[in-house]
Every structure is written in C-alpha cells, then in structure tokens.
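Colleague: What follows is a predicted protein model with its sequence.
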Amino acid sequence: MIIREREDSFILITQHDHAKISGEIAQHWEDEYFKGEERKEEAVLAISEHDRGWIEADSAPLWNSHQQKTYTFMDYPLESKIACYKKGIDEVEKMSKYASLLCSAHYASFLQYEENPIAQKFMEDESTRRLRLLKQCGILGNMAKEKLFHHHLSILKWCDNLSLYICLNEPGAKKENEYSFFRNGISPTFSFANDKPIQVH
C-alpha cells in the first residue's frame, strides 16, 4: 500500500493501481527513446504488472499498531513482502518470460544488501530464475540484447519512480514540500536527458 499522509487523514493507493500508472507512462514513451520495438509490448507489460503480487495483500491492508497507520510498501513485514514479490513475478512469468525477467531484476535490486536469510534465499532463487529466463529469451551472451534489457529495466525503474512521485505528493506541491526521494529529480538517468535526473513538478 502507498500512503499519502494528510493532517487528519490518509490517502491509500494500492500498489497495483500505482503500477498501472507506471504502465500508462511507459505506453506514452517515445518509440525513438524506448528502443527495441520488438520487446516494447512485453516491457510495458512488466511495467504495468510489476506490483500485481500486492493485489491480495492490499485488498486487506495490514495495520501497524506501533505507528497507528497502515503498513506501507516500505515498512511492510519483510517475509510477507518477499512473498508478494515472488507471487507477482510468478504470475507475470505466465504472461511473458521477458516481462518476468524484468520484474525479477527490479525486485532483486531492492534486496541486494539485505542480510535476512529469507531475503537471501529469495535472491538466490531469483538469480536462478533470471539465468533460466535469460537463456530462454535468447539474451544470455548477446551483448546487444543484454544492453537492451538493462535499458528496459531502467525505463521500468523510472516509470515506477515517477508514478510514486505522483502518488506520494499532493498535486501542486512546492519542491520543499515534496517527498524527499524526488526533490533532486527522477532517476535512473538517460542519454536523451543528458544523463541527469529528470526534474518534475
């Protein structure tokens, strides 16, 4: 769940709705800058569906009694969070191997420094999955295809971040009042934007 806090209330936005916004952003990305037209549909699918593992969890938000508010995607109990990650990646793989590969890499980046044994097991299992999918998608060992994959992963991450920016900030918020993650722009960076974070308002 994504929470926007107000003075006397909370706005709750489901992860899957947030992902749909990410997908809308990706769908409108100029083809010239998206690259790899033959994979665009699958990449947009990954971006639109990357949080589908949260659908069931967000249908019954988990209450954080210590904070007196609903758990968010950031402080959600780790074991349950990882279960959502795996569920989503499994479901996306049934739709598209390439999309699942992108989702797996996206989630793995969140846990790369996590020492919890459950997280480490997830990382090992996903590494095995990605190796299998890289082979099945004909990417492994092909530098051009690997570069394109990492470009699509960057687009996923950028669209994810812009959607979070939209969900977490009040419309028209001044820079000093924005959620701190985004005050210096949206990353990752792209050559068409001079390899700098893109400023948004």
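Modeller: Cool, got the structure. Numbering: from 1, shown residues only.
Colleague: drop to CA atoms for contacts and neighbour counts, all remaining ones
Modeller: OK.
Colleague: what's the helix ranked longest in the chain packed up against?
Modeller: Counting by DSSP state H, the longest helix found in the chain is helix 143-168. Applying 3 or more Cα pairs under 8 Å, 6 or more residues apart in numbering; DSSP states H and E, we find helix 143-168 packed against strand 2-5, helix 15-27, helix 37-49, helix 97-108.
Colleague: 7 Å instead?
Modeller: Secondary-structure packing of helix 143-168 (3 or more Cα pairs under 7 Å, 6 or more residues apart in numbering; DSSP states H and E): helix 15-27.
Colleague: got the buried residues for the helix or strand following the helix it packs on?
Modeller: Where DSSP states H and E defines the elements, the next helix or strand beyond helix 15-27 is helix 31-34. For helix 31-34, the buried set under the neighbour-count rule, 16 or more other Cα atoms under 10 Å, comprises residue 34.
Colleague: thinking residue 103 is in contact with residue 48, fair?
Modeller: No. Look at residue 103 against residue 48 with Cα atoms under 7 Å: they stay out of range, at 10.3 Å.
Colleague: More neighbours: which of these two?
Modeller: Taking other Cα atoms under 10 Å, residue 103 and residue 48 do not tie; residue 103 has more neighbours (29 against 26).
Colleague: Isn't residue 84 up against residue 54?
Modeller: Yes. Using Cα under 7 Å, residue 84 is in contact with residue 54, at 5.6 Å.
Colleague: which residues are common contacts for the two?
Modeller: Residues touching both residue 84 and residue 54 (Cα atoms under 7 Å, 6 or more residues apart in numbering): there are none.
Colleague: tell me the contacts of residue 183?
Modeller: Residue 183 makes contact with residue 175 under the criterion Cα under 7 Å, 6+ apart.
Colleague: what's the spacing between it and residue 93?
Modeller: Separation of residue 183 from residue 93 (Cα to Cα, to the nearest Å) stands at 35 Å.
Colleague: Provide a list of residues in contact with the spatially most central residue of the chain.
Modeller: For the chain, residue 160 is the residue whose C-alpha lies nearest the centre (Cα atoms, centre = their mean; 4.8 Å). Neighbouring residues of residue 160 by Cα under 7 Å, 6+ apart: 19, 22.
Colleague: Comparison target, given below:
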Amino acid sequence: MVVAEGPTEYILYTQNDHGDLAGQFAAHWGNETFSPLRPRGSMVLVAEAHDNGWWYWDVNPAVDDQGIPITFRKTPRNDLASFVTKGIESLLELDLYAGLIASMHHAGLPQQRYGTMEAVPQRHDEHTRKFLAEREPFNQELVERVGRMEQYAGANSRDYIWFNYRMMQVFDRMSLFFCCNYDLGNLAAPESGRLDDRESGRAFYGSVIKPTPVQFGVDDGELRLRVVEKNKLLIDPYPFDEAPLKVSVRGRVIPRRSYNGQEEFRDVYRSRRRETFEYALIPK
C-alpha cells in the first residue's frame, strides 16, 4: 500500500494500482530520442505487474500500533519477503524475461536499487538478508537461461538485461512520484531528514528521475518533472510516443486520523469508493 499524506486525509493506492500507472508509462515509452522497449511485451508486462504479489497484503491492509495506515516502506519484512516471492513466481509463469526483471527489481530495492538510488538507506535486517541469499543466485541462473532463449534475442545479453533493469526503475519511480506525493506542487526536498518524509517515500520519489536510460550503449540521462497546473506536468526531456500523454491512477481517500484497530480501519477503507486521479504529461 502506498499512503500519500495530506493535511486532513490520506490517499491510499494499492501496489497493483501503482503498477497499473507504471505500465501506462511503459506502454508509451519511446520516440526519436528514447529507444522503444525491447522486448516490448515483456517490459510492459513487468512494469504493470512487478508488484502483483502485494495483493496478499493490500487486500487486507493494516495500521500500526498508533493506528496509522502502514505504507509500503514500513511493511513488516517477514511478510514482505513471502508475498513478493509469490508475485515473482506468478510472473515467471507468464513470461521469463518479465519475471527476471521483477526478481532483479525486488532484489535491488533493499540495496539502493543496485546503487542507482544512493539516497535510500540499505536494509540489513535478517528477513532481507535471507531473501537476498535466495534471490541473487536464482537471478544469476535466470540471466543465463534467458540469455540462451531465441525469443529474447537482441535483448538478452547481460548488458541489455541491466539496461532494462534500469528502465524498470524509471517506470517504478515515476509512478511512485505521483502516488507518494499528496501535493505535487509542494514536494519534499531529496535531502529532507524528516522521518515522515523518508518513511513515506516523499523524500526519495521526487521530480528528478536519475539515471534514465536513453539508448542502449549511450550514457544514461535524467528526467525532470515540473507541475504547470494541478494535473498537468511538463517532462524534460520528453520520453513518450504521444503528447500529451494522459494517464490515471485509482486510489481511496480516507480521513487522516488515528484508527482504533484493524477492524475500524479496514471498514473505513473498504467503504470508500476508488477515485480516479488523472494527469496530462506534456513536453517542454
């Protein structure tokens, strides 16, 4: 669950809704400047479904001992490893390449996205260490297996898989920019030391997406997002195949307060209809 904190309300996005938004970005990625995705089907699939295992948590979300909704960065590590693994396995059944990128994605998250996002603290708890001890050898074996598969020819070298791993981070971070920040016009600074900014993700998922792959074999660049109206954002440089690109994400709005236990919180959450938040992305 991604929890965006407003002055008087929370917007709660399930991880699958966050993934749906990431998939919209992937489905329209590529133009004269930015290379189209390869393999396209696999990459659009993993962008949309990379967090599908979170369903097991989000279908029955929880509050902490203070009655505050638990956001994704504070989800108990023992639960996280279990349902993330289920999600990776289900994706591998559909598409090995997509499953590989998802598996690398989740292995990279507690390791500063494999060094591509150094502002995020690394995780060293016992559940994370156990998860990585199982996941990393599996990923290396799968890289070798995918590298021998003709259906992924042209995109299955180690370098290209690494390129696509970084692409996945862009789609994920762009979606989290919209989902973590209640007010896109009033963002937390990346260097914010406030605990709530860091625990909610606001301090990490800001308006600069770096590194951003541009073309395979070319140095990565960065994307900068700037709010020009409440629901309209300028992106520079512009990476999509149409302009404006109209995207949307669904979430539930609940009062910002301390809830008296899981039953009350879940009742309020489930009684709220899903609202659709729409955005238009435009070039400079």
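Modeller: The structure has been received and is ready for your questions. Just so you know, these numbers come straight off a predicted model, no measurement behind them.
Colleague: about what we covered before: could you list the buried residues of the longest helix of structure 1?
Modeller: 145, 148-149, 151-165, 167-168.
Colleague: Let me know the angle separating it from helix 37-49.
Modeller: 30 degrees (axes from the mean of the first three to the mean of the last three Cα atoms, to 10 degrees).
Colleague: so how far is helix 143-168 of structure 1 off the chain centroid?
Modeller: Here helix 143-168 of structure 1 is found 8 Å from its chain centre; the criterion is Cα atoms, centre = their mean, to the nearest Å.
Colleague: give the contact list for residue 79 of structure 1.
Modeller: With Cα under 7 Å, 6+ apart, residue 79 of structure 1 has these contacts: residue 118.
Colleague: And the equivalent of it over in structure 2, how close does it get to residue 125 of structure 2?
Modeller: In structure 2, the residue paired with residue 79 of structure 1 is residue 78, using TM-score structural alignment. Going from residue 78 of structure 2 to residue 125 of structure 2 by Cα to Cα gives 10 Å.
Colleague: Same question for residue 29 of structure 2.
Modeller: From residue 29 of structure 2 to residue 125 of structure 2 the distance is 36 Å (Cα to Cα).
Colleague: Tell me which of these two has more neighbours.
Modeller: Neighbours per residue (other Cα under 10 Å) separate residue 29 of structure 2 from residue 125, with residue 29 holding more: 21 against 11.
Colleague: Quick check: the more buried one vs residue 35 of structure 2, distance?
Modeller: 8 Å.
Colleague: And residue 183 of structure 2, by the same measure?
Modeller: Counting by Cα to Cα - residue 183 of structure 2 and residue 35 of structure 2 are separated by 31 Å.
Colleague: Over to residue 263 of structure 2?
Modeller: Per Cα to Cα, residue 263 of structure 2 is found 48 Å from residue 35 of structure 2.
Colleague: Report the aligned residue range of structure 1 for the longest strand seen in structure 2.
Modeller: For structure 2, the strand with the greatest residue count under DSSP state E is strand 245-255. Following TM-score structural alignment, strand 245-255 of structure 2 has no partner segment in structure 1.
Colleague: Could you list every helix and strand in contact with that strand?
Modeller: Right, strand 245-255 of structure 2 is packed against strand 9-13, helix 15-27, strand 275-283 by 3+ Cα pairs under 7 Å, 6+ apart.
Colleague: mean distance, the second one to its aligned residues in structure 1?
Modeller: Between helix 15-27 of structure 2 and the corresponding residues of structure 1, superposition yields a mean separation of 0.6 Å, by mean Cα distance after the TM-score superposition for structure 1.
Colleague: ok, how many other residues are close to residue 190 of structure 2?
Modeller: The local packing of residue 190 of structure 2 (other Cα under 10 Å) involves 18 other residues.
Colleague: That one - nearest residue in space that isn't next to it in sequence?
Modeller: Closest residue to residue 190 of structure 2 apart from its sequence neighbours, by Cα to Cα, 6 or more residues apart in numbering: residue 203 at 4.8 Å.
Colleague: Verify the stated contact: that neighbour with residue 188.
Modeller: Yes. In this structure, residue 203 of structure 2 is within contact of residue 188 by Cα under 7 Å, at 5.4 Å.
Colleague: any shared contact partners between those two?
Modeller: Common neighbours of residue 203 of structure 2 and residue 188, using Cα under 7 Å, 6+ apart, are residue 197.
Colleague: Need the counterpart of residue 128 of structure 1 in structure 2.
Modeller: Alignment note (TM-score structural alignment): residue 128 of structure 1 maps to residue 137 of structure 2.
Colleague: How about the secondary structure of residue 214 of structure 2?
Modeller: coil (DSSP: H, G, I helix; E, B strand; the rest coil).
Colleague: how close does it get to residue 45 of structure 2?
Modeller: 20 Å.
Colleague: Give me the more crowded residue out of those two.
Modeller: Of the pair residue 214 of structure 2 and residue 45, residue 45 is the one with more neighbours under other Cα under 10 Å, namely 23 against 19.
Colleague: so what's the residue lying closest to that one once chain neighbours are set aside up against?
Modeller: Nearest residue to residue 45 of structure 2, sequence neighbours excluded (Cα to Cα, 6+ apart): residue 98, at 6.6 Å. Residues near residue 98 of structure 2 by Cα under 7 Å, 6+ apart: 42, 43, 45, 46, 91, 92.
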